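J.: What would the 3D arrangement of this be:
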Amino acid sequence: MTGWDISPSGVGSVVSTVREAADAMNEGITLYGRSVQGAMESVGVLSFGDGGAAPGGGRAAGLVAVALAEFVAGTERDVAFLPLRASNSANGAIEATNAYVAGDLEQAWNAQRQAALAPDVTALLEASRKQAGEKG
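T.: Have a look, this model is predicted:
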């Protein structure tokens, strides 16, 4: 730890760039979600020979829509991981820099170590689902 030489203004500049990139990622993810939803709504439904009604009376999603839904479900953790990772890294860099400037190298090391851990997206996904359920 004695070999640290941190430039707070340099860290601030890099963190600003990371946050801009994370914001762009979030915008892209939102557009991705809307685009997939639009595609799922546009690809049609399965026909059961009775005017499109599924067993039980409703309309069944088409095979392409089902495939898109499976793809989204299979990749949601990866998609959520990226901006969360960027945010945790940026916040950790700021915390470590602030501790370094305050002279608390142990706290700086702990903040750096914590920021290097892979984020757990489970809580984020659960909160997103809950929020989506409240809106729907």
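
J.: CA only for contacts and neighbour counts going forward, please
T.: Fine.

J.: Show me what the host helix or strand of residue 15 is packed against.
T.: Following DSSP states H and E, one finds residue 15 within helix 8-42. The contact analysis (3 or more Cα pairs under 8 Å, 6 or more residues apart in numbering; DSSP states H and E) places helix 8-42 against helix 63-101.

J.: I would like the residues contacting the helix or strand following the helix it packs on, please.
T.: Sequence order places helix 105-116 as the next helix or strand after helix 63-101, per DSSP H and E. With contact meaning Cα atoms under 8 Å, 6 or more residues apart in numbering, helix 105-116 is reached by 1, 88-89, 91-93, 95-100.

J.: Which residue lies nearest the spatial centre of this protein?
T.: The centre of the chain sits closest to residue 80, judged by Cα atoms, centre = their mean, with a distance of 2.3 Å.

J.: how near is residue 57 to residue 12?
T.: 58 Å (Cα to Cα, to the nearest Å).

J.: what does residue 42 give?
T.: For residue 42, the distance to residue 12 - Cα to Cα - is 45 Å.

J.: higher neighbour count, these two?
T.: residue 12 (15 against 12; other Cα atoms under 10 Å).

J.: how about this one, so we can line them up?
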Amino acid sequence: MASWDIQPQGVQGQLKVVGAHAEDLGDALTTLLADLREAAGAAGTAVPGSQAATLPYGPVMPGPTLKGPTGASVLSQTSSGPVAAALVAYAAGRSKDFKAMADRCQAAVLGAAKATNEYVQGDLEAAKNAQSAARNVQLDALKDFGGKQR
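T.: This next block holds a predicted model:
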């Protein structure tokens, strides 16, 4: 990194744009999970007609539940059919991808903000470290905006 030439106002403007897009992504993922939940609930079973209403005998194990980043249930299998099971399996398989998208967006925004703040304060080494933490999606390192005590 030979030299830096950052315009903090330009960075701030771009962070607002990226933040709006990240919010749109979050809304799209929330809608996707709500739609998957609705589809799984409406999917029915593989048993035709009134046979689907027959209650099972003995204890029944509940269906799998997918936990979101907050630990709340985002999709649970309320129907025993193959479509509902496939939708639950899909959501469970993609949950790591959804979290990775959110983490990468957060790391990019926090890293750019922290690196720019350190640049403005004249601490190029701390700015370089912030860039590296953002690149490696090290959110814990980026969430501490306190930096060095001066």
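
J.: Any chance of the contacts of helix 105-116 of the first structure in TSV with distance to residue 23 of the first structure and neighbour count as columns?
T.: Output for the contacts of helix 105-116 of the first structure, formatted as TSV (distance: Cα to Cα, whole Å; neighbours: other Cα atoms under 10 Å):
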residue	distance to residue 23 of the first structure	neighbour count
1	32	8
88	13	17
89	14	23
91	14	17
92	17	22
93	17	22
95	20	19
96	22	27
97	22	25
98	23	17
99	26	18
100	27	20
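
J.: What residue in the first structure is paired with residue 128 of the second structure?
T.: By TM-score structural alignment, residue 128 of the second structure lines up with residue 109 in the first structure.

J.: likewise residue 115 of the second structure?
T.: Using TM-score structural alignment, residue 115 of the second structure sits opposite residue 96 in the first structure.

J.: Quick check: the closest residue to its match other than its chain neighbours vs residue 93 of the first structure, distance?
T.: Nearest residue to residue 96 of the first structure in three dimensions, chain neighbours excluded: residue 108, at 4.0 Å (Cα to Cα, 6 or more residues apart in numbering). Look at residue 108 of the first structure and residue 93 of the first structure: by Cα to Cα, they are 9 Å apart.

J.: can you check residue 42 of the first structure too?
T.: The gap separating residue 42 of the first structure from residue 93 of the first structure is 44 Å, by Cα to Cα.

J.: what does residue 37 of the first structure give?
T.: Between residue 37 of the first structure and residue 93 of the first structure the computed distance is 36 Å (Cα to Cα).

J.: again, but for residue 50 of the first structure
T.: Relative to residue 93 of the first structure, residue 50 of the first structure is positioned 61 Å away (Cα to Cα).

J.: corresponding residue for the residue nearest to the centre of the first structure in the second structure?
T.: In the second structure, the residue paired with residue 80 of the first structure is residue 99, using TM-score structural alignment.

J.: now swap in residue 65 of the first structure and tell me
T.: So residue 65 of the first structure corresponds to residue 84, using TM-score structural alignment.

J.: Let me see the contact set for the closest residue to that match other than its chain neighbours.
T.: Nearest residue to residue 84 of the second structure, sequence neighbours excluded (Cα to Cα, 6+ apart): residue 40, at 4.2 Å. By Cα under 8 Å, 6+ apart, the residues touching residue 40 of the second structure are 77-79, 83-85, 87-88.
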